[in-house]
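Asker: Turn this into a model:
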Amino acid sequence: MAGASTMSWWERAVIYQVYPRSFQDSDGDGVGDLRGVIRRLDYLQWLGVDAIWLSPIYPSPMKDFGYDIVDYTDVDPIFGTLEDFDALLAEAHRRGLRLLLDLVPNHTSDQHPWFIDARSSRTSPRRDWYIWRDPRPDGSPPTNWLSNFGGSAWEFDPATGQYYYHAYLREQPDLNWRNPEVRAAMLDVMRFWLDRGVDGFRVDVIWHLVKDEQFRDNPPNPGYRPGMWPYRALLPTYTTDRPEVHEVIAEMRRLLDSYGERLMVGEIYLPVERLVAYYGDAGTGVHLPFNFQLIGLPWDAPTLAAAIAAYEGLLPAHGWPNWVLGNHDKPRIASRVGSAQARVAAMLLLTLRGTPTLYYGDELGMRDVPIPPDRVRDPWEKNTPGLGLGRDPARTPMPWDDTPGAGFTAGEPWLPLAVDARAIHVTAQRDDPSSMLGLYRRLIALRRDEPALRAGSYTPAGSGEGWLAYLRESGGRRLLVALNLGAAPLSVDVSVESSRVLLSTVPGRAGEAVGGRVALRGDEGVVLELLERP
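Answerer: Have a look, this model is predicted:
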């Protein structure tokens, strides 16, 4: 294993996701923007993160809030200008922060000039840039493929008499990645931003890029039950995770590598045994195929222990692990496991082997915010009401202080603020070492200072009903992490002869000597420095 000094920057890094609409508004229109992000860079530097992943900022009709793009090489006026972006990049780099952009290569907006041209005529030079098929003899869609956002994934275009494919909204037609011209155009988009100095990309739905060449129907899902997400009615065998996608990724990777140490993160919702294939052969795959297990798994110790072990066992020799607790598409961690366990989850995320990604506001313990029906903005919720799929609750504005706009805006926020935003905010927590924010900052600092956490090996140290423990080791330095995933106190036998507490999720234990069994309070995690080998 490489030492910490020889690791790539992204292997040592803590990545922080900024959802620009909700991070900081600088002009009072209620929507966050790039100048707002610049204003908060000092906070991110203080927190200790190393890189910012910026959700889409491109010009867009905002049908899916920036994931429907009309121009890949500009900034939507709601967020600012290209000059604002350049200023953000320069200010981030001045503080030692890297900047990743969200790349959305699977689909465009239906207002993109490429698609307007493509749908103008069957003989358009860009017709084959998208996926078009004739109707079945009865006029129905050419396959049974479903949209993630509800209904058929095929939209009929009366002007040209064909259907086009959209994995998401009908306003988001999928590009045809089997067309070399599409691939060349998207590589040019990447060059545009790489030439400006971005440090890499998080690539949206990368496992969707290539579809079945024979346009076969997807098979029914035997596990589907009424009331589930409708998309789950079929197995996406022929619409996702096609083998040819790895050729596309290798092409992207070659381009990134030609710019030096740039990072490619892939959004991939797949079981880990398929996820790890996206590392490719050494030098050909995604640097970090996002590992979302901590978002989707039941919050119990045996399940988590088994999942961590399986993931570690499946990683290729060149594959660096990564972990994610939350993002803009899933309920917040504090809402999933409760505020007390969210502290334990923070310790898990920041002490496992690999690169962690934080979602803005999780460091404050932000919870999902109930959205009144008249304030719902998410098209997924509007298209599939009553199933709890809406993403608005996890996208609400960051609370910075106790002013009426929570320091986020001087206007009316685009989504409602949390009812506790005037109590749970950065200003209230920043100088409180017992706060969630204080815990995150200490964990990030400990990770930075301890090679065993940043670069060391991972070894399971046991698990049982309600608890989980593991060792992190580097250069003879041995740290034990023990986590209580329940509310009742536990005494855990992990054969510790002599140790001391480096950090606890509960205040007041730092420096405490521990020998033999490790006593854990309810909802407590500890990092122990092992002083003697058992």
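
Asker: Only C-alpha atoms from now on, for both contacts and neighbour counts.
Answerer: OK.

Asker: Run through the neighbouring helices and strands of the biggest strand by length in the chain.
Answerer: The single longest strand within the chain, with elements called by DSSP state E, is strand 490-504. If contacts are counted by 3 or more C-alpha pairs under 8 Å, 6 or more residues apart in numbering; DSSP states H and E, strand 490-504 sits against strand 513-520, strand 525-532.

Asker: now it against strand 513-520, angle please.
Answerer: Here strand 490-504 points in a direction 120 degrees away from that of strand 513-520 (axes from the mean of the first three to the mean of the last three C-alpha atoms, to 10 degrees).

Asker: Next, the structure of the following sequence, for comparison with the previous one:
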Amino acid sequence: MSETPWWQQAVIYQIYPKSFNDTDGDGIGDLQGVINKMDYLKELGIDAIWLCPIYQSPQVDNGYDITDYRTVDLRYGNNQDLERLIHVAHQYDIKIIMDMVANHTSDQCQWFKESKLSRNNYFSDWYIWRDPKIDGSEPNNWGSNFGGSAWTYVPDRKQYYLHYYAPGQPDLNWENPRVREAIYDMMRYWKAHGVDGWRMDVVTSISKDQRFLNNANPQKLPFIVANQNNGPRLHEFLQEMHKEVLEPFSMMSVGESPDSTANTAYQLVDPKRKELDMVFTFEHMHVDRKKGGMNGRWDVQAFDLIELKHILASWQNKLDGRGWNALYFENHDRARTPSRWGNDKKYRYESSTAFATVLHGLKGTPFIYQGEEIGMTNPNFQLEDYEDIELKSDYKKYVDEYKTITKTDFLKAAHKISRDNARTPMQWDASRNSGFTTGKPWFKLNPNYSKINVKNDLKSHKSVFHYYQYLIRLRHENTILTEGTFELILPEHPQVFAYLRQEKNKKWLIFANLSDQNIVNPLTNFCLEEKQVIVSNYVHPDWEKLVPYQAAIIMLT
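Answerer: Modelled structure (predicted):
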């Protein structure tokens, strides 16, 4: 019988280094800052750290535009600092997962600088170039995720290059075997320096349909963002990567997979297919987005709990026996859960811990994003305070050009779902700049840091940290959470998320009232006082009713 992979029993903590902890006073978090917080992370109980990109980069998209995959950006330190971080983490029995951006590089990468010079040098076909149409316009109507065309013209080549994101992020040509080998060799390089696994940025975009046909355009828009994932050779490329690097070097992999559904994800994560270990789905993160809206993520609607339950249950059931779930609500691209789906004012502790309870009780590997474990919230900035390239480009596109959303409604949506909500500096204490830096922070802090911070939370009788710490310990000590079956109950209840986990003769009920209302407990046949309460975010709860954001795990047998 094969040994259970370490990542199936792990809880992984994501660090956005730029905003985590600054030790040299330049206002930007650094690798030494991560090292200095290793005791804190060990106390929380996590098993691995996922580091967002720390490679050399002009920071057009906060490091997801890489100039050199083998060199640490001076903002964060140097290669020796990273090697020391890996060594220290391993001494704490914490693994290191690096962020790999293999769909695109920076336009300042030497590969691209050479590629754009001519059509007949070594790097000419390392990127995706196409001739203009007869009238000189773009090869097709493909749009960039950051606004405008996905094509930019280079006079030296008299051609356009493809970029699914900013013009400063040209897409690599994975059809070229030399490109693939360069990526694999980079992965081997970091394995040799002790890296344990990879989070792969938009990895399902690496294969392009070589016909480069126009996207359907019923609304007659200038450019259309569509059909960017799951290209014809995707599985072939991932199987090659698995064979070349992941399997021989026992490296864990979790891929960002925007268009994956529960019905298709097994094609990426079924161990028999030898591709990836896990994927991050976006499906459950769209339950507060209007379907078919003109303004993409900015068309915000009320949080739909019933849809969230159905999506997460579908992933639990359809990957059962043929894949493993990556579990998350927050990351560097997602807003803070208490502000987005909960109540970050009156019930911040309760809503933080309620959502944590339902997520950590599921089968899969939970991911915690920095600050989530103390219940950090969205900052509610003004438009001029935001930094994110996506927000700025979408404002120009939807408010200024298309005029499909007002400035007021755009800002209201940004307060709910902007990526920058998760990127404010980590809140360590109530001192100046919250203990993040002695200098000027690269990005504004959330003004509530004097109240919400690690130091305060650790001594609070309502400590989000200690609740997360206990959830992590439960996963480490109880195989029912990693191996037990899953059964959704009350699937249509508008306020309660409840399910059963069962392993042999052991059965747990996991539930939360994900609303700010007092409701009659629909689970009274389960929630009898003589049952053993494993964890509850309320002390001495009244099981006849559920108060706002009440959550618990109860042993039934």
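
Asker: Got a TM-score for the two of them?
Answerer: TM-score of the superposed chains, computed with TM-score structural alignment, normalised by the length of the first structure, equals 0.91; 514 aligned residues with a C-alpha RMSD of 2.2 Å.

Asker: coming back round to it: which of the helices and strands packed on strand 490-504 of the first structure sits closest to Gln293 of the first structure?
Answerer: Nearest to Gln293 of the first structure, of all these, is strand 525-532, at 19.6 Å by C-alpha to C-alpha.

Asker: So what touches that closest one?
Answerer: Under the contact criterion C-alpha atoms under 8 Å, 6 or more residues apart in numbering, strand 525-532 of the first structure has outside partners 343-344, 347, 477-484, 496-506, 520.

Asker: do the same with stretch 111-129 of the first structure
Answerer: For stretch 111-129 of the first structure, the external contacting residues (C-alpha under 8 Å, 6+ apart) are 61, 69-71, 108-110, 130, 157, 159-160, 171, 173, 175-177, 179, 181-182.

Asker: Repeat that for stretch 276-286 of the second structure.
Answerer: For stretch 276-286 of the second structure, contacts defined as C-alpha under 8 Å, 6+ apart pick out 238, 242, 252-261, 265, 268-271, 307-308, 311-312, 323-327, 329.

Asker: Would you indicate which residues of stretch 57-66 of the first structure are buried?
Answerer: For stretch 57-66 of the first structure, a neighbour-count test (16 or more other C-alpha atoms under 10 Å) marks Ile57, Tyr58, Pro59, Ser60, Pro61, Lys63, Asp64, Phe65, Gly66 as buried.

Asker: which residue ranges form the strands in the stretch 251-400 of the first structure?
Answerer: 263-266, 288-289, 322-324, 355-359 (DSSP state E, counting those that start in this stretch).

Asker: quick revisit: name only those of the contacts of strand 525-532 of the first structure that count as buried.
Answerer: Here, 16+ other C-alpha under 10 Å leaves 343-344, 347, 478-484, 496, 498-506, 520 buried among the contacts of strand 525-532 of the first structure.

Asker: Tell me which residue of the second structure lines up with Thr73 of the first structure.
Answerer: Aligned by TM-score structural alignment, Thr73 of the first structure pairs with Arg70 of the second structure.

Asker: quick one, what contacts that match?
Answerer: Listed by C-alpha under 8 Å, 6+ apart, the contact set of Arg70 of the second structure reads Tyr55, Met186, Tyr189, Trp190.

Asker: In terms of helices and strands, where is it?
Answerer: strand 68-72 (DSSP states H and E).

Asker: That strand against the first structure, how far on average?
Answerer: Here strand 68-72 of the second structure, set against the first structure after superposition, deviates by a mean of 0.5 Å using mean C-alpha distance after the TM-score superposition for the first structure.
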